[in-house]
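In: coords please:
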Amino acid sequence: MAVTAENMQELLARELSPTQLEVIDESGLHAGHVGANGTGFGTHFRVRIASPRFEGKSRVARHRLVYDSLQVFIDNGAHAIAIEIL
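Out: Model prediction:
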């Protein structure tokens, strides 16, 4: 699966049934940084998400749910994922 904001958004929608979701590819802002692949996309992302699955869970547990869902992308080159729980 290609490391794109669209693919991440699709997967998170399936896995976490969010009530709000936005995935932003911020890779272009990190050109030349560690983990940047030189293409300007596919390495640095911001995820803004709200989900009923987060209810009663700690901040760490909420972030773990998101990271676990996105592991396939991390394994394929996503270097940094900033998570904002809404």
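In: all contacts plus neighbour counts: C-alpha atoms, from now on.
Out: Noted.
In: What separation do you get for Gly38 and Ala31?
Out: Counting by CA to CA, to the nearest Å, the gap from Gly38 to Ala31 is 6 Å.
In: which of those two has more neighbours?
Out: Taking neighbours as other CA atoms under 10 Å, Gly38 and Ala31 compare with Ala31 leading, 17 against 14.
In: these two touch, right, the more buried one and Phe41?
Out: No: with contacts counted by CA atoms under 8 Å, Ala31 stays clear of Phe41, the gap being 9.1 Å.
In: Before we go further, His33 is sitting in a helix, right?
Out: No: counting by DSSP: H, G, I helix; E, B strand; the rest coil, one finds His33 to be coil, located in no helix.
In: one more to put side by side:
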Amino acid sequence: MEMLLETAFAPTRLAVINDSAKHHGHSGDDGSGESHFTIEIESAAFAGVARLMRQRMVNKALGDIPGTRVHALAIKASAPGEI
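Out: All right, here's what the predicted structure looks like:
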């Protein structure tokens, strides 16, 4: 995921956090240890873009990963200088 996001957005900050252990035994946990993630990304590509569109941009960059290989994805996308 990191490589896809780096290529698509040239982020100034990127963290891909595996939250799967917090969801062990819950719906969507496939036992792989890679079912739930949080993405924190800051990129100039998000300047002037609404929150929903930012999430759509991230999902598009990740291709088939969300919804097939990853059950849940929390996205925190921001532009540089946003709080």
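In: So after superposing, what's the score?
Out: Superposed pair, TM-score by TM-score structural alignment, normalised by the length of the second structure: 0.85. Supporting alignment: 78 aligned residues with a CA RMSD of 1.3 Å.
In: picking up where we left off before, give the residues shared as contacts by Gly38 and Ala31 of the first structure.
Out: Counting by CA atoms under 8 Å, 6 or more residues apart in numbering, Gly38 of the first structure and Ala31 have no contacts in common.
In: what ranges do the strands span in the second structure?
Out: Per DSSP state E, the second structure carries strands over the ranges 13-18, 36-42, 72-78.
In: need these in JSON lines with distance to Val49 of the second structure and mean neighbour count, can you?
Out: Shown next, in JSON lines, are the strands of the second structure (distance: least, CA to CA, whole Å; neighbours: other CA atoms under 10 Å):
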{"stretch": "strand 13-18", "distance to Val49 of the second structure": "17", "mean neighbour count": "15"}
{"stretch": "strand 36-42", "distance to Val49 of the second structure": "12", "mean neighbour count": "20"}
{"stretch": "strand 72-78", "distance to Val49 of the second structure": "9", "mean neighbour count": "19"}
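In: any idea how far Thr43 of the first structure is from Arg64 of the first structure?
Out: Taken as CA to CA, the span from Thr43 of the first structure to Arg64 of the first structure is 19 Å.
In: Comparing the two, which shows the higher neighbour count?
Out: The neighbour comparison of Thr43 of the first structure against Arg64 (other CA under 10 Å) goes to Thr43, with 27 against 12.
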